[in-house]
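K.L.:
Let me see the structure of the following:
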Amino acid sequence: VAWIHIDRQMILTIHRHVIARVPRFSVSHDNQKTWLLHVSGVHQEDRGYYMCQVNTNPMISQVG
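P.N.:
Sure thing, here's the model as predicted:
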């Protein structure tokens, strides 16, 4: 699972690892099928669309 900030074209997380060098981002999951992206202390530049991408064949993604 990866989280991507669409507007900034930035990969935020891959699996449990935060890729973006922004300490305000974190990721969690419940060992089932739920993955959550957390943004603490939201800034103006955080606005926009985010995509959750699941590495399956075919790939599954959801934008919101």
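K.L.:
CA atoms for contacts and neighbours, from now on please.
P.N.:
Will do.
K.L.:
Please confirm that M51 is located within a helix.
P.N.:
No. M51 is assigned strand when assessed by DSSP: H, G, I helix; E, B strand; the rest coil, not a helix.
K.L.:
Name the nearest residue to it, ignoring sequence neighbours.
P.N.:
Using C-alpha to C-alpha, 6 or more residues apart in numbering and skipping residues adjacent in sequence, the residue nearest M51 is V63, 4.3 Å away.
K.L.:
Please generate a structure for the following sequence too, so the two can be compared:
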Amino acid sequence: MHAVNERVAWLRVDTQTILTIAGHVITKNHRISVQHGDGSWTLGLRDVSVADAGRYMCQVNTEPMMTQTHLLHVVGE
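P.N.:
All right, here's what the predicted structure looks like:
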């Protein structure tokens, strides 16, 4: 998601889990990472498994709040 100078969070919608906030990984899942630069924020997930399939949301804390949801499909293991 593209955001400049705003507080950005990534969440797992299905489990209502906060994964990252403002460039910091909050979850204890060591496969999760976040990268940002030039106003762009990217969620990373290593060693993906079928259990990781689901909806992930990028949330930008502006007024009004901006969100973008992504659906991850995983085929096989």
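K.L.:
so what corresponds to the residue nearest to M51 of structure 1 in structure 2?
P.N.:
For V63 of structure 1, the equivalent position in structure 2 is taken to be T69, counting by TM-score structural alignment.
K.L.:
Which helix or strand contains that match?
P.N.:
Following DSSP states H and E, one finds T69 of structure 2 within strand 66-72.
K.L.:
how many neighbours does A53 of structure 2 have?
P.N.:
Residue neighbour count, defined by other C-alpha atoms under 10 Å, stands at 15 for A53 of structure 2.
K.L.:
any idea what it aligns with in structure 1?
P.N.:
In structure 1, the residue equivalent to A53 of structure 2 is R47, according to TM-score structural alignment.
K.L.:
Appreciated, that's everything.
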